[in-house]
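Q: Here's a sequence, model it:
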Amino acid sequence: MAKVGWIGLGNMGVPMSQNLIKAGHDVTVWNRTKAKAESVIAAGAQWADSPKEIASKCDFIFTMVSDGPTLQAVTLGENGVVAGLSPKKIVIDMSTVSPAESAKVNDAVESKDCKFIRGPVTGSTVLAQNATLGILASGDRAAYDQVLPLFEAMGKNQFYLGAEEEARVMKLSLNTMIGTSMQMMAEAVVLAEKAGLDVTQVCEVIAGSAVGSPLVGYKVAPISKGEYNPAFSVKLMMKDFDLAFDAAKQYGVSMPVTAITRQCLAAAAATGRGEKDFSVLTQVLEGQCGVTR
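A: Below is the predicted model of the structure:
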């Protein structure tokens, strides 16, 4: 049984931390809003009053937060993780942040004779609940091997990608493909819809065709029903696209399709859909093409 700290109890952090509890680990949690920790505490977690306290009590400290500035606040702040570290502990960030933001946290963690593992995930809240996420990891290999049993309690597919920021770049690469794929699906659905086909059947055909994928399968229901409750919001996808563009500048990569899709996401946000699931791109295009459901 490991002494695990968990910081960040959003839509992903709650089920992921609960899966660590189910696996028998001693879990202590912190979140900016304590009310969001109630279900995890009810499942057996203990509460800490700060990230610093978590770091002082736990051997493995996980962070799962919304963006890079939040990660730096909970790790590098006065009452942050780094302030509470003692040697030989391991900090694992599972958020989606830029390589530059990640490297800054790594340097601070290593200055305390500890190790930092980058562990962003692939998959939705449903996969988080089912402990079947994909986990992309990079950092010190020996530290990764220590963390691996904890990753296996949360995810089905494990990928060790390298010693530095490789996992960050891989995560951003995946999210640009996910976002652009959803814009392509929106265009296919609206074309068929304007020709008089039934949207539900159109989605079923797409899911059962050569272009079907787990992503397409997850989005059949929201697109068919026209109900876009957020599994992953437009605003979060925009954030990840912007991080990908920063990485593209760093490595000298052209991303024209990603750039076009970023504009479509901006249109969704500008029309009040920023908190909707990013599959709402279909509804945006329907509006642009004069389709009302």
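
Q: going forward, measure contacts between C-alpha atoms and count neighbours the same way
A: Noted.

Q: hey, where'd the helices end up in the stretch 1-150 of the chain?
A: For the stretch 1-150 of the chain, applying DSSP state H, counting those that start in this stretch gives helices covering 13-22, 38-42, 51-57, 68-76, 81-84, 99-110, 125-129, 141-152.

Q: To residue 235, which of those lies closest?
A: helix 68-76 (14.4 Å; C-alpha to C-alpha).

Q: buried ones in the closest one?
A: Across helix 68-76, burial judged by 16 or more other C-alpha atoms under 10 Å covers 68, 70, 71, 72, 74, 75, 76.

Q: Roughly how far does the fifth one sit from residue 94?
A: Taking C-alpha to C-alpha, to the nearest Å as the measure, residue 74 falls 13 Å from residue 94.

Q: now the other sequence, so there's something to compare against:
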Amino acid sequence: MDFNLKIGDLVWAKMGSFSYWPARIVQPGPDTPTKPGTRECQWVYFFGSKNYAWIVNNKIEPYVECKEKFSKVNKTSLFKKAISDIEDFIRNQAEDPNYSLQHDVSIEEEDAEKSSEKGSEKNSNKQTPKKTKKAAPVKRQNSDAGSVRNSSSRATKKPRTSSGFEENGFSDSTGQSVGKASSFGISLEILNRPSIIDEPEVSSVNLNSNLELLNTKNITASRKRFGFIGLGTIGSGIVKNLINSGHKVNLFNRTSEKCDDLKKQAENDINKAGLVNTYITPCDVMQNSDITFNCVSDSNNAKAVVIGNCGITKAGDLLDSEGYSKGYVEMTSIDPQTSKDMCEIIKSKGGRYLEVQVQGSKSEAEEGSLVVLAAGDESLFFDCQSCFKAMGKMAFFLGEVGYATKTNIILQLMKGIALAGLAEGFALADRCGISSKDVLSIFNLTNLACGYLSHKADLIVKQDFKHAEESTKHMQKKLQLALDLSDQLKQPLLMTSTANEVYKHIRRMGYDDHDASSVYMRVRH
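A: Below is the predicted model of the structure:
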């Protein structure tokens, strides 16, 4: 902020971690709460919600100059109403320089009424005329705007107190109550919800990115034809490394544009031309491949790929032209029982089945540094060695079907609980007034620090959740798989149950496709 603040200025004011809100600097009244702390503050009136608060100077920006910057950071109906109200005020004041806020006038009348009532208590023989305020008509608001009451419906007038915002849990960054509730009774619940400013980023696959590690592996590509179904967060990175290492890949994805884009990139490179083909159904991929990988979002989609209308089993017997069994590799994060059921289906069609679970994030998938956990048909595991070498730094064969999925669930359980604990720590530091950047610097010097938690802590400090390494919905899904497994084994998982509820809540707040570190927004707010 590099402008002089004065009474009457129209501004954008920011309360704590909430988004900037249209406001006006006003003159404090006799009942205004004391300024919090020793910092320079302004008494601010918020348009739309019609509430007041002390706001520190460095959280105030000029309205006109910053209109384009802040007018689109919030999509709630109350925020849109606030924009409309401040624009109406600007127009009215341009027509009449003496125009003032109706809400300010009503507050002054209430103060006069209150003083009159106090005078009547001191001198019962003296009659003081009482000013009657006609209640302004209040339009019914939708659920986003909170609860709305008409003040005239109350039998007796509730005295105004200096802790109106405290009842709604609205305080400044020091935790002190900072304002009065509106005489119109508009709830501040909408202001207490963290806004989602950034949409999650959806990046395209670039075949020429992150090739350093892959080039050091000296991979000899298998001559077999490999199918790949699912180009999501992990799948797209794996396919990129399969193509760059010289494997022939047949692709299917529900969004065909991703497949077409990869094929176009491959055709434009003389070393990769002819390596990529695209098909319109999973069945077509299976028919034209020796080994097919499936990497979709959840168990239901995985089942649809196998037994759906255009699933791989519609190709008939899973045998190649020479009568050898085709291979099917399930890479989706699924529960052990579903994996066993699919294994039986594949084997009944003459095919071979391998469950593969990978440990790592989106960036590790793109770099080719995943950890591969496999179980099932051992011959198929060895047939896929060149693929595993392209996608990861180590591949483990764990035995019969079910062991890879169970191991993956256990590791994801640990990761989810650790991340929720990390978020709670930073939320507590923020409430204590301790700099999150200082906490992060100290954290990285301790033996608590590891690549995963340090990276997530950095995202929490920056509150940059749109670059999803692992989405919130996938993290919560894996915790639910752990709870389902615990039910079968009658093993209590108290911490997992609590963490699962926290992740479910942040998903309900709209952070499904953001990075899982956005769980901080739930524990903080």
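
Q: TSV for the buried residues of helix 68-76 of structure 1, including distance to residue 245 of structure 1?
A: Below are the buried residues of helix 68-76 of structure 1 laid out as TSV (distance: C-alpha to C-alpha, whole Å):
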residue	distance to residue 245 of structure 1
68	15
70	20
71	20
72	21
74	25
75	25
76	25
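
Q: Ok, which of the helices of the stretch 1-150 of structure 1 comes nearest residue 250 of structure 1?
A: That would be helix 99-110 among those, by C-alpha to C-alpha, at 10.1 Å.

Q: which residues make contact with that closest one from outside it?
A: Contact partners of helix 99-110 of structure 1, identified using C-alpha atoms under 8 Å, 6 or more residues apart in numbering, comprise 68-69, 72, 75-76, 82, 91, 115-116, 118, 165, 168-169, 247.

Q: Which residue range of structure 2 does stretch 20-28 of structure 1 align onto?
A: Under TM-score structural alignment, stretch 20-28 of structure 1 corresponds to residues 242-250 of structure 2.

Q: mind checking the end-to-end distance for that stretch?
A: 11 Å.

Q: Run the chain-centre distance for that stretch.
A: From the chain centre to the centre of stretch 242-250 of structure 2 is a distance of 33 Å (C-alpha atoms, centre = their mean, to the nearest Å).

Q: just to revisit the earlier point, and of the buried residues of helix 68-76 of structure 1, the nearest to residue 223 of structure 1?
A: residue 68 (30.6 Å).

Q: Quick check: the closest one vs residue 236 of structure 1, distance?
A: In terms of C-alpha to C-alpha, residue 68 of structure 1 sits 12 Å off from residue 236 of structure 1.

Q: Also residue 260 of structure 1?
A: From residue 260 of structure 1 to residue 236 of structure 1 the distance is 17 Å (C-alpha to C-alpha).

Q: Looking at those two, which has the bigger crowd around it?
A: residue 236 (17 against 13; other C-alpha atoms under 10 Å).

Q: In a helix, the more buried one, correct?
A: Yes - under DSSP: H, G, I helix; E, B strand; the rest coil, residue 236 of structure 1 falls within a helix.

Q: quick one: what's aligned to it in structure 2?
A: Match for residue 236 of structure 1 (TM-score structural alignment): residue 474.

Q: Show me where structure 1 has its strands.
A: 3-7, 26-30, 46-47, 60-63, 90-93, 115-118, 121-122, 133-137, 155-160 (DSSP state E).

Q: so which of the ones you listed gets nearest residue 180 of structure 1?
A: Of all the strands of structure 1, strand 121-122 comes closest under C-alpha to C-alpha, at 15.8 Å.

Q: Where in structure 2 does the closest one fall?
A: Using TM-score structural alignment, strand 121-122 of structure 1 pairs with 358-359 in structure 2.

Q: and what of stretch 66-77 of structure 1?
A: With TM-score structural alignment as the criterion, stretch 66-77 of structure 1 aligns to 297-308.

Q: Next: stretch 88-95 of structure 1.
A: With TM-score structural alignment as the criterion, stretch 88-95 of structure 1 aligns to 325-332.

Q: what about the matching stretch, start to end distance?
A: Span of stretch 325-332 of structure 2 from end to end, C-alpha to C-alpha: 22 Å.

Q: List the buried residues in it.
A: 325, 326, 327, 328, 329, 330, 331, 332.

Q: which residues are in contact with that stretch?
A: Residues contacting stretch 325-332 of structure 2 (C-alpha under 8 Å, 6+ apart): 289-299, 302, 318-320, 339, 346, 350-358, 380.

Q: 6 Å instead?
A: Residues outside stretch 325-332 of structure 2 that contact it (C-alpha atoms under 6 Å, 6 or more residues apart in numbering) are 290-296, 318-319, 350-357.

Q: just stretch 222-236 of structure 1 next, same as before
A: 199, 200, 274, 275, 276, 277, 278, 280.
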